[in-house]
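J.: sequence plus the predicted model coming up.
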Amino acid sequence: MGGTLRVVLGDQLSRGLASLQDLDPDADTVLLAEVMAEATYVRHHPKKIALIFSAMRHFAQQLEGEGIAVAYTKLDDPDNAGDLTGEVVRAVTRVAPERVIAVSAQEHRLAQEMQGWSEVCGVPVELRADDRFFCSTDGFEQWARGRKSLRMEFFYREMRRATGFLIEADGQPTGGRWNYDQDNRKAAPDALGTPDRRRFQPDAITREVVDLVRARFGHHFGAVDGFDYAVTAEQAEQAFEAFVRDKLPSFGDYQDAMKVGQPLLFHAQIGAYLNCGLLDPYAVCARAEKAYRDGHAPLNAVEGFIRQILGWREFVRGIYWLKMPGYAQENRLNATRPLPRFFWTGKTDMRCIHEVVEQTRTEAYAHHIQRLMVTGVFALVAGLDPRAVNYWYLVVYADAYEWVELPNVTGMALYADGGVLGSKPYAASGKYIDRMSDYCRHCRYDVKQQTGPDACPFNALYWDFIDRNRDKLEGNPRMSMPYATLKKMQPEKLQALRQQAETFLNSIDYAEEGEW
């Protein structure tokens, strides 16, 4: 006995993980454990659970192939303690290591739990920082210190300079601009054909996991049927390479576009792989930059792609650790309305909401504009409770972990942090959805009508949101245009819009707390 017990979490499936870098194959043991507590602290989408469990089993198989001792607990092991701390204690009892080493969790609740491992295990526990990010939490705190506002654009430029991605020899950004977002807002034409993503036939390990998930988590939102995700680093790299080859050249132009029946368009759908450790963010950004340098993809596509990883992904993680635990309670707009049941069922005449919820049920995925400007905007203008909205986003997406989900929802979508993350609320009427999608053409509601039985609900909800939050938002310089319009609006028209919004909101079937 002796040696070190090295604990690997389900979202740490990277061979270069800090806790594995000095592993001694002759003395150490690696612990991976499928536990009910992590699968059910929210009712995760079955495809997310299947992805993590199958990837964990394949990762364990990889380590064993290298001659490394692995202690692996399956969910249906009769001796399974049910939570991660219990499994670490069980492993310490069996293995009798001299110490335990792990990389600290990225979710605040689990990181706090891990702080108590040494006491309950009775052996020294070393918690290492997660170095799979470009910017450490200490580095982000240092960048944020003394700033009046925290804006992703300025952080992103620092990350570009620090990494050298899309930076020329003279230190200037490639192409002379830092950001090509203005070039990335084209609606997809009707005849646009899009290649499918790389899909993978489940092997015996994955089929066993799928059966387990179907039996244990079949009551969760979504279904595990048709599972075809990558479950190894090799497969994830194949999926990403297929994106670079087939989709990246058009990603920039159409990254904000939405179309009925086309959930992926030119998106990579690699967030789930990045966030569980199957893909390395540095390698992904480097490969995208190479596609530009080789003339395979245009600059607006590559810069936009790199910005999502090097910019937004790193920025929201920094905000999360800078502001937790209080950030989870933010509700600056005092939004209290429960979550509509159609967020779970998809049963609504609003075609945009229906499309996004249905594809999310099937794929455990929606792209960033669908999340922000469809379900997110509805949640914002309808005044939905941030706690309920955060719960929903954490449940339904395979790439959702609190560190990345919470700032995107609380800060970006709901403006519930009062402007910590974003400079203005992303409130919008139906015009935006009509401009960026074909959803409105297939909808019962008329996007051009503001009041009446056929009016698009987004239109009245938008003006109701603007009016009822006047005291909190009117002083925001980026909100000057809607408030200037509001001041010119006839009182009778505003009253009609507010009545329209109230009538619609009162017609909604709301879910009970804890129902899902």
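T.: It's in.
J.: from now on I want contacts and neighbour counts done on CA atoms only, so please keep to that.
T.: Fine.
J.: the closest residue to L421 other than its chain neighbours in helix, strand or coil?
T.: Distances taken as CA to CA, 6 or more residues apart in numbering put G411 closest to L421, at 5.2 Å, once the chain neighbours are dropped. At G411 the chain is in helix, as set by DSSP: H, G, I helix; E, B strand; the rest coil.
J.: which ones are touching G411?
T.: D417, G418, G419, V420, L421, G422 (CA atoms under 8 Å, 6 or more residues apart in numbering).
J.: Y393 versus the residue nearest the centre of the chain, what's the distance?
T.: By CA atoms, centre = their mean, the chain has its centre lying nearest to A400, at 4.3 Å. For A400, the distance to Y393 equals 7 Å [CA to CA, to the nearest Å].
J.: other SSEs contacting the longest helix seen in the chain?
T.: Looking across the chain with DSSP state H, the single longest helix is helix 46-65. Under the contact definition 3 or more CA pairs under 8 Å, 6 or more residues apart in numbering; DSSP states H and E, helix 46-65 sits against strand 69-73, helix 204-217.
J.: before we go on, here's another structure to hold up against the first:
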Amino acid sequence: MSKTLRLILGDQLNTQHSWFSKKDDDTCYVLMEVMQEQEYLLHHHVQKILAFFAAMRNFAHQLKQAGHKVIYIKLDDKDNQQHFDKNINLLIKEHQITRFEYQLPDEYRLDEQLKAFCNKLKIDWGVADTEHFLTARNDIRDFFGNRKSYLMESFYRHMRNKLGILMDGDGPLNGKWNFDHDNRKRYDGKVPLKQPLIFSHDVTELKTMIDKMGVRYFGRVEAGNLGWPLSRKEALELLTYFCEELLPNFGTYEDAMLQDHISLFHSRMSFAQNVKMVSPAEIVDAVLKAWNKNKTTISLAQVEGYIRQIIGWREFMRGVYWAKMPEYAEKNFFNHKNQLPKWYWDGETKMNCLNKCINQSLDNAWAHHIQRLMVIGNFALLIGADPDEVDQWYLGIYIDAIQWVEITNTRGMSQFADGGIIGSKPYVASAAYINKMSDYCKHCHYDYKKKHGEKACPYNSLYWNFFDRNRKQLENNPRISMMYRMLEKFNKQELEATLKQAEQYLADLDKL
């Protein structure tokens, strides 16, 4: 009699997978908490570790309740070998397994590890798709062919056509592919803010366990209470809450930032989605249903802005990852080598925007895309931070960060370390942008209007320093040629004072 062992990774918590469509006494599922996954990175956010473990344990419980055979290996189990390969080998021997199966991992390192492991097995083995994404791994590579850069907009339009979403025949509904002109406004108080839906999970015992095991981490978890969805049921509750309460204003304010509200109208679905509790198809379907039901309160612009993130950006980033790894992880277009300031780890900086965004990340393991890109990532790029360290920081701190989505966003979109594969220009900005999109500057130690002098905002001098020092790489880029024309028009003394201010700040970043 054949006995099959199926591995489920911590980001494969998909109860809708065809694996679970029928019960089989000769098939056993295994989930495992292993130090291997705690130690490949310097350290993860404590909430990220706790959320993954708690969600995995809940998933295993749900499988058992549904009648499936499940082995769950806890981090502190005495027989835990703390490594996928070693635990699987032990289980194969103990349970006389004759076939091993796994779902395609979404991280390159695990994909390589499991392929190498299986090639050494003396029993049958097989691989299944995760049945989650809207595209296959190689779709992006096939779509763009040998082009040096990939344009997300053309891929997004392709996806709209392919899936028949917001289409009118062969063209976009209402004649527009993109509603960015209507969206991405500063929060103006015209509509009331909604509090995010926060769950309540006591993870005190889990926290005690990871401390006992010596797991390295950073960040904070208040009183052992975890607010993230840990089951499909909760993920669907969060999706419903977004569609009913937040979607009507999502697009309008999707780029806005407030120091006293962490998420404005964002869904905060990314963790649930990235561990596959809920699929992108389900999310898109829910958003479209909410819009069709409430077109008087939900505009097409809100819906398009959100769907673009799901079927466009998310699938695009995954496709770039599989098209360009492993070389992508080594790219450093500007040859940046500087270390991140120490306050990236504790939030203790006098720059209010960074203080608020980093502390929010430390407190919640989450920040929205503009906080990540245009405040935290922007500063890292302006100071010439080593993209290796930037990747490690982002991969560690955010609850939704899995390498396939993290590295393409940070090394590509945020740091331009890929030289333009993903973005056609570096995403840098001075204090003017941050002031335009937030209320951070009015509460800051620094003056957002000043380029140099006492309390001059560091973003301003660092912004011009960035363009000045990277002239050779960037001056022929048509999307930023205007910046070099502006540099040429600078008064000589003003430019010298601005660049001198930048050098002073760069020399003592920890004190900013």
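T.: Okay, I see it. Keep in mind that what you see is a predicted model, and the values were worked out from it rather than measured.
J.: quick check: buried residues in the longest helix of structure 1?
T.: Of the residues in helix 46-65 of structure 1, 46-60, 63 count as buried by neighbour count, 16 or more other CA atoms under 10 Å.
J.: equivalent analysis for stretch 367-374 of structure 2, please.
T.: A367, H368, I370, Q371, R372, L373, M374.
J.: okay if I get those as TSV plus secondary structure and distance to E254 of structure 2?
T.: Output for these, formatted as TSV (DSSP: H, G, I helix; E, B strand; the rest coil; distance: CA to CA, whole Å):
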residue	secondary structure	distance to E254 of structure 2
A367	coil	12
H368	coil	9
I370	helix	8
Q371	helix	11
R372	helix	13
L373	helix	13
M374	helix	13
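J.: follow-up on the earlier one: nearest to Y156 of structure 1, of the helices and strands packed on helix 46-65 of structure 1?
T.: helix 204-217 (37.7 Å; CA to CA).
J.: what about the strands in structure 2?
T.: Listed in chain order, the strands of structure 2 (DSSP state E) span 4-7, 27-32, 44-45, 69-73, 99-103, 124-128, 167-168, 171-172, 201-202, 217-218, 225-226.
J.: just the angle for the fourth one relative to strand 27-32, thanks.
T.: Same thing as strand 69-73 of structure 2. If you take axes from the mean of the first three to the mean of the last three CA atoms, to 10 degrees, strand 69-73 of structure 2 sits at 20 degrees to strand 27-32.
J.: okay, buried residues for strand 69-73 of structure 2 please.
T.: Within strand 69-73 of structure 2, judged by 16+ other CA under 10 Å, the buried ones are K69, V70, I71, I73.
J.: my read: the last one touches N80, true?
T.: Right, I73 of structure 2. Yes - using CA atoms under 8 Å, I73 of structure 2 is in contact with N80, at 6.7 Å.
J.: circling back: tell me which of the buried residues of strand 69-73 of structure 2 is nearest to V34 of structure 2?
T.: Among those, and counting by CA to CA, the member closest to V34 of structure 2 is I73, at 8.2 Å.
J.: tell me the spacing between that closest one and Y448 of structure 2.
T.: For I73 of structure 2 relative to Y448 of structure 2 (CA to CA), the value is 52 Å.
J.: cool, and K162 of structure 2?
T.: Shown here: K162 of structure 2 relative to Y448 of structure 2, a distance of 45 Å by CA to CA.
J.: more crowded one of these two?
T.: Y448 (22 against 10; other CA atoms under 10 Å).
J.: contacting residues around whichever residue in structure 1 pairs up with that one?
T.: Residue pairing (TM-score structural alignment): Y448 of structure 2 is matched to V447 of structure 1. Contacts for V447 of structure 1 (CA under 8 Å, 6+ apart) come out as G430, K431, D434, C440, A455, C456, N459.
J.: helices - which of those land there?
T.: Checking these against DSSP H, those in helices are G430, K431, D434, N459.
J.: so what's the first one up against?
T.: Read that as G430 of structure 1. V447, C456, P457, F458, N459.
J.: what does the last one give?
T.: Remark: with contacts taken as CA under 8 Å, 6+ apart, N459 of structure 1 is in contact with A428, S429, G430, V447, Q449, Q450.
J.: again, only this time at 10 Å
T.: Contact analysis of N459 of structure 1 by CA atoms under 10 Å, 6 or more residues apart in numbering lists 381, 428-431, 447-451, 497, 500-501.
J.: how much space separates it from D446 of structure 1?
T.: 10 Å.
J.: what about F416 of structure 2, how many neighbours?
T.: F416 of structure 2 has 26 neighbours, counted by other CA under 10 Å.
J.: export the buried residues of stretch 367-374 of structure 2 to CSV and append columns for distance to E389 of structure 2.
T.: Formatted as CSV, the buried residues of stretch 367-374 of structure 2 follow (distance: CA to CA, whole Å):
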residue, distance to E389 of structure 2
A367, 19
H368, 20
I370, 20
Q371, 18
R372, 15
L373, 16
M374, 18
